[in-house]
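K.L.:
Whatever this is, show me its structure:
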Amino acid sequence: MYKSLIRPLLFKFDPEDVHHFVFGAIRFIHRIPGVPSLIRGIFQVEDKRLEREVFGLKFKNPVGVAAGFDKDAKLFQELSNYGFGFVEIGTLTPKPQPGNPRKRLFRLKADQAIINRMGFNNGGVDEAVERLKKNKNVLIGGNIGKNKVTPNEEAVNDYIYAYNALFDYVDYFVVNVSSPNTPNLRALQDKEPLTHLLNTLQTLNKKKEAPKPILLKIAPDLTDDQLTDIIDIVNTTGIAGVIATNTTIGRDGLKDANKEETGGLSGKPLTARSTEVIRFLAEKSGKSFPIIGVGGIHTPEDAIEKLEAGADLVQLYTGFIYEGPALVKAINKKLLD
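P.N.:
So this is what the prediction gives:
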C-alpha cells in the first residue's frame, strides 16, 4: 500500500513540506486511543534473538533511525512504535539555526536517492532537551555538531555545550564532523583537530560517574589513508565506535535530473561505498571497535550485507522514505530467518 498508493501521492509535493506533513500526521494518529498499540502490533518484531549488546548498551533489535530524520527530537517516541530498536536525534547545535535557504532537499527518483543541503537546521539543543525529558523507554543517540557561525578553531566549545546539555537525556553521543553542508566542517576530520576534539570530550566523559559511549560519524569520501587515520584516532582516544557513513559529495553514475544539485547524496547510490568503508574499518582494525552501518539500506539484504561486512547495528533514513515502514519489520524478520 505504501509504495503503490501513499508514496506516489507524497512524491508529488516538495520533499521538505512532505517531511513536516508526515511528522504532523504521525503525531496526530498516535493521539487516537488504541492506534499506538495497533501500529506496534503491525510493525514490531519482538524476539530475544534480535537483541544486541553494543558499547555497553542493550538494543532490542539492531535497526535504528539515522540522524537527520528526527533532528529536533519531536517524533522519537512514535518512531519506536514502527519497530526501530533505537532512534538517533540531531544533528543538534548549541544555538538554534535556520540552516541553508530553501529549496534544499531533492528527490532523485530515478536513482532512489536524496540530495540534501539542509545545513544543520534545528531549534537548538536546549529546546530538544525539553522534549527528551518526556522519553519513556526509547534508546536515544544524540548527534551533535557546531553552529555555522562558529569558526573551526572554536568548534570544540560547541561540542562541549551540546554534550553537557544532552548528557542526562541520551544513551550515546555521535560527533558529527562529516556533513558536507556546513562550510569547512569536514576539515575537522583531519587527524590533529579531530584527535583534539575527541580527547576533549573523552576527558569530560571520564569525569562522569557513568560515562556515555561517544561515537564518530565519518564521510564515505575518505581515502584509505584517511580511514587508517580514523582507526588510529578511535584507538588513541578510546571512543566507543564509528558510524559509517554520512552522505557523499560524489555523483558517479546518477541518472536523475536533480543530480547536479549541491549537497550530500544518500540512498541507493551510497549502498556499495558505505559497505566498503565498513569492511575496511572492520578488517584493518581487527574489529577493535563497534561500527554502526548506514547508507543505502533499501532491502533486508542490504542490511545483512552491512552486518556481514562488520557492522554491529544499522540505521535507516532514505530507504525508510522510499520503502516505507514495512522495511524495518522486513529486516528484523530476515535476520531471524
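K.L.:
switch to C-alpha atoms for all contacts and neighbour counts from now on
P.N.:
OK.
K.L.:
The nearest residue in space to Thr262 that is not next to it in sequence: neighbour count?
P.N.:
With CA to CA, 6 or more residues apart in numbering as the criterion, Thr262 has its nearest non-adjacent residue at 6.9 Å, and that residue is Arg117. The burial count assigned to Arg117 is 23, neighbours taken as other CA atoms under 10 Å.
K.L.:
Kindly report the same for the one 5 residues further on.
P.N.:
By the criterion of other CA under 10 Å, Asn122 has 24 neighbours.
K.L.:
Quick check: it touching Asp70?
P.N.:
No: under the contact definition of CA atoms under 8 Å, Asn122 does not touch Asp70, with a separation of 9.9 Å.
K.L.:
which neighbours do the two share?
P.N.:
By CA atoms under 8 Å, 6 or more residues apart in numbering, Asn122 and Asp70 have these common neighbours: Gly90.
K.L.:
Also this sequence, please, to line up against the first:
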Amino acid sequence: MPDWSYQTLFRPLLFRLPPKLARDLTLHAMGALAKLPGGRLLIRTMGHMEPSPLLESELAGVPLPYPVGLSGGLDPRGVAHRALAQFGLGFIEIGPVTVRELKDSRTIRRDIPNEAIVYPDAAANPGLDATLRRLQRKRGHPLPLMLRIRSMPGSSPAQALQEERRLLAELRPYAAAFYIEAPDPGWPLQESLAHLQAIAASAERLPQDARQADAAPPLLLYAPPDYPQERLAQLLHGIRSAPGPWAGVVIGDAACGEGGAIVGRACRDAAAERVALLRELGGPEMKIVAGGGVHEPEDALELRRAGADFVQLHSGLVYAGPGLAKRINEAILYETLRASEAPAPPSFWHGWGWMCLLGLGMIVGGVLAWIIAATTVVLPYDTAFLGMEPAALTQANPYLLGFMSHDRVTLAGTMISIGIIYGQLAYHGLGKGLHWAKTALTTSCIVGFSSFFLYLGYGYFDPLHASAAAILLPMFILSMRRQEDLPPRERPNLLNDRIWRRAQWGQLMMVSLGLALAIGGLVISFVGVTAVFVPEDLQYLCATPEMLAAINDKLLPLIAHDRAGFGGALFADALALLAAALWGIRQGSRWLWWTFLLGGLPGFLAGFSVHQQIGYTNAWHLLPAYFAFALYVLGLLFLYPYMMSRQAGSPVDQRQPGPSAHIKRKSMT
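P.N.:
Below you'll find the predicted structure:
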C-alpha cells in the first residue's frame, strides 16, 4: 500500500469506515501479505527504501538502521509489524504494556480537519501475558524493540514500583531498550524521583541478555507532549544526577484532550518545545526521541532542528500514508548531504556511457526497422526463408503484408521507446550512482536480451536480431560493472501539499501504465509462441491459421517470431517504465518527466499510426492501447506541477520561525 495507492484509492475508502474497523482491516491485510511467500519482497519492491550508512546511528549502544521509529499505539497487537518493518523504519515501540489487560470498548474517533485520532484511553493494551506470547513468536523482522511499560491506572507508588519491576524482568529478553513512563505529575516530586531511581536500580540488577552482556538495558524516560515542562526539567535533572542506565527521553504522541487522548498534528509544536528544552538542559550527549505530530517530512526536520535525534510515527501514517518513513529518511539524508561536496561523476566509459550507447543503438535500430516495416516490410532473409516474393504473398492474401507491417512497426516504436528510456536512465541515473536506476536497467535488459529466445519458438532464426543482440549485449555487461551507489542529491518533497497529493494520482497512472504494458507484453509473447493469432487478427486477415499455412508452411513461424519479439520488447520496456514510476518519481525530477513523455511517444505513435494505415481499426483490438494512452496522458498531466517544479529552498525558510527557533522559558532552579 504505497502512498500513490493509499492517498488515491485506499484512504478514501478506509475513511468511510469506523476508525477501529479501518485500522484492523488495514493491519490484518498488511500482516497477511507479509506472511505470504515473497510478500515482504513485494512490499520492499513497492517502496524500495535504499539503505544508507549515513542514516545509521546508535541509541545507547543499540544500532538503528534508520532514525525513524514506529509508535506502539498504531499497531498495539503487532499484527503488521513484519510488513511495517519494510517501510524504512529503524525501530519499533511495543506498548504501553501493563501487568494486566486494559480494555476500552469506547469508539476511536477521527478528527479529519485537524488530522488527529482521538483514543478514549491511550493506555489500553492486551496486558503482559498476551504481549509475552506475541513476543515469543517469530516476529519476522530484525528491528530492535523498545518496550514501553507503565503501572496500572490508580496504582499507589509502591504498587507501581512492584508492577514495573515485574514488567522489566519478564520483558527483558525481548527489549533493546525500555521506555519508562514519567510518574503522574500529581505525585510529589521527591516520590517521583525516588520511583525512577528505584526503577533504574532494578534494571541494573536484571539478568544480562546474551546480546548485551556488558550493560543493563538502556532506559528512556517517556513523557506525553503536554507533560508539564517544569516537572519534566526536574525529572531530567534528577535522573541525570543519579547513577543508572538512563540514556535519554522520549516525548510521546498522545496529549490529553476532550474525550480522550489526542494523537495528531497539533502535538508537534508542544513536542518541539519540550525537545528544545530537553536538548538545552541535557546537552548534546543525551538521546531524544520525539513522537508528536509527525505528518510530513518537514515535521520531522522541525523536531530534529529542535534537538531530537529520532522521531516516531503514529497518526502521520494514517493521514499521509505508509511512505512517510521513507520520505523522512530521504529528507534527513538530503540535509546530511547538502553541506558536503558531491563526488566526481564516473567517467563516460565507466558504466553509464556504455548504457547510453546501448540506448542509442536501440533508437537507431528502431528507426531502421520502422523504415523497412513501412516500405518493403520483409527483408531478403525473410524472403529466402519463405521461398516466396512479397508480390506472391500479396496475391495469396492482400492483407498479409499489412498485418506483418503492423507487428514490425509496433516493434520498431517500442525499440525507440526503450532506447530513449535507457539513455535517460543511464545519463541521469547511472551517471549519478542511483541504485534504483541501475536496478531498473538491469531487470529490463535481462528480460530484453532473454526475449531473443522467443524468436526461436517456432523454429525461425533471425540473423539481424541475433547480430544486434551480439553487438548490444557487451555494452550491457560493461555498463553493469560494479560502481558505488550514491544517494540522490535532488531536494526531496517535504510537504503534504496539493501538488504532492495530485502527484500521487499521477504516480498511480504511471505505475498502472507500467503494469498494463507488462501484462500486455506477456500476453502478446504467450500468444506469439502458442496460438500466434487472436480472433481479431484472423478477422482482419479473412483467414484461418490453416489457410495461412496452406499458402506457405513457413509463414506461421515467421509471423510468430514477429509477435513474440514484439511481446518481449514491450515487456522489457514496461519493466523499465514501471521501475522508474515506482522508485524514481521525486519533486523536481524534471528529467524523469521528460523521460516519460519522450519514452512513450514513439510506441503510441507507431501503434496508432500503423493500425490506421493498414485499416486494422477494430475497436476491441485497440481498446487496450486507448486505455494505456489515457493512463499515459493523465499521468503526465498530474505529475507535471510536481516533477517540473524547482524547489527554491527549504519550506522552513519561508515560514515564520516555529517553536524550535525561539522558545520562551521560565528560569528553573
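K.L.:
Touching, Leu128 of the second structure and Leu167? I think so.
P.N.:
Yes: proximity of Leu128 of the second structure to Leu167 meets the contact threshold set by CA under 8 Å, at 7.3 Å.
K.L.:
circling back to that earlier point, in the second structure, what residue corresponds to the residue nearest to Thr262 of the first structure?
P.N.:
With TM-score structural alignment defining the correspondence, Arg117 of the first structure maps onto Pro120 in the second structure.
K.L.:
could you pull out the strands for the stretch 151-300 of the second structure?
P.N.:
Shown for the stretch 151-300 of the second structure, the strands assigned by DSSP state E, counting those that start in this stretch span residues 177-181, 219-223, 246-251, 255-257, 260-264, 287-290.
K.L.:
Compile these into CSV and extend it with columns for distance to Met547 of the second structure.
P.N.:
As requested, the strands of the stretch 151-300 of the second structure are arranged in CSV below (distance: least, CA to CA, whole Å):
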stretch, distance to Met547 of the second structure
strand 177-181, 76
strand 219-223, 80
strand 246-251, 78
strand 255-257, 78
strand 260-264, 70
strand 287-290, 74
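K.L.:
and Leu538 of the second structure, which of those strands is closest to it?
P.N.:
Of all these, the one in closest proximity to Leu538 of the second structure, counting by CA to CA, is strand 260-264 (60.9 Å).
K.L.:
Specify, as a residue range, where the closest one falls in the first structure.
P.N.:
Under the criterion TM-score structural alignment, strand 260-264 of the second structure matches residues 263-267.
K.L.:
same check, this time on stretch 443-462 of the second structure
P.N.:
On the first structure, no counterpart of stretch 443-462 of the second structure exists by TM-score structural alignment.
K.L.:
Could you pull up the residues touching the aligned residue in the first structure for Gly292 of the second structure?
P.N.:
When the first structure is aligned by TM-score structural alignment, the residue opposite Gly292 of the second structure is Gly295. Gly295 of the first structure sits next to 244-247, 266-268, 270-271, 274-275, 315-316 when contact means CA under 8 Å, 6+ apart.
K.L.:
change it to 6 Å
P.N.:
Residues in contact with Gly295 of the first structure, defined by CA atoms under 6 Å, 6 or more residues apart in numbering, are Leu270, Thr271, Ser274.
K.L.:
Out of the residues you listed, the closest to Glu16 of the first structure would be?
P.N.:
Within the set of the contacts of Gly295 of the first structure, Leu270 lies nearest Glu16 of the first structure; the separation is 21.1 Å, counting by CA to CA.
K.L.:
residues in contact with the closest one?
P.N.:
With contact set as CA under 6 Å, 6+ apart, Leu270 of the first structure has these partners: Gly295, Gly296.
K.L.:
What residue in the first structure is paired with Ala198 of the second structure?
P.N.:
In the first structure, the residue paired with Ala198 of the second structure is Thr200, using TM-score structural alignment.
K.L.:
Please identify the residue in the second structure that aligns with Leu335 of the first structure.
P.N.:
Across the alignment, which pairs residues by TM-score structural alignment, Leu335 of the first structure is matched by Ile332 of the second structure.
K.L.:
In which helix or strand does that match reside?
P.N.:
Under the criterion DSSP states H and E, the helix or strand holding Ile332 of the second structure is helix 324-337.
K.L.:
list the buried ones in that helix?
P.N.:
Under the neighbour-count criterion of 16 or more other CA atoms under 10 Å, helix 324-337 of the second structure has Leu324, Ala325, Lys326, Arg327, Ile328, Asn329, Glu330, Ala331, Ile332, Leu333, Tyr334, Glu335 buried.
K.L.:
Following that helix in sequence, what is the next regular element?
P.N.:
Note on helix 324-337 of the second structure: by DSSP H and E, the next helix or strand toward the C-terminus is helix 352-374.
K.L.:
The helix or strand just after that following helix corresponds to what range in the first structure?
P.N.:
The element immediately downstream of helix 352-374 of the second structure (helix or strand, assigned by DSSP H and E) is helix 380-386. Alignment of helix 380-386 of the second structure against the first structure: no match, by TM-score structural alignment.
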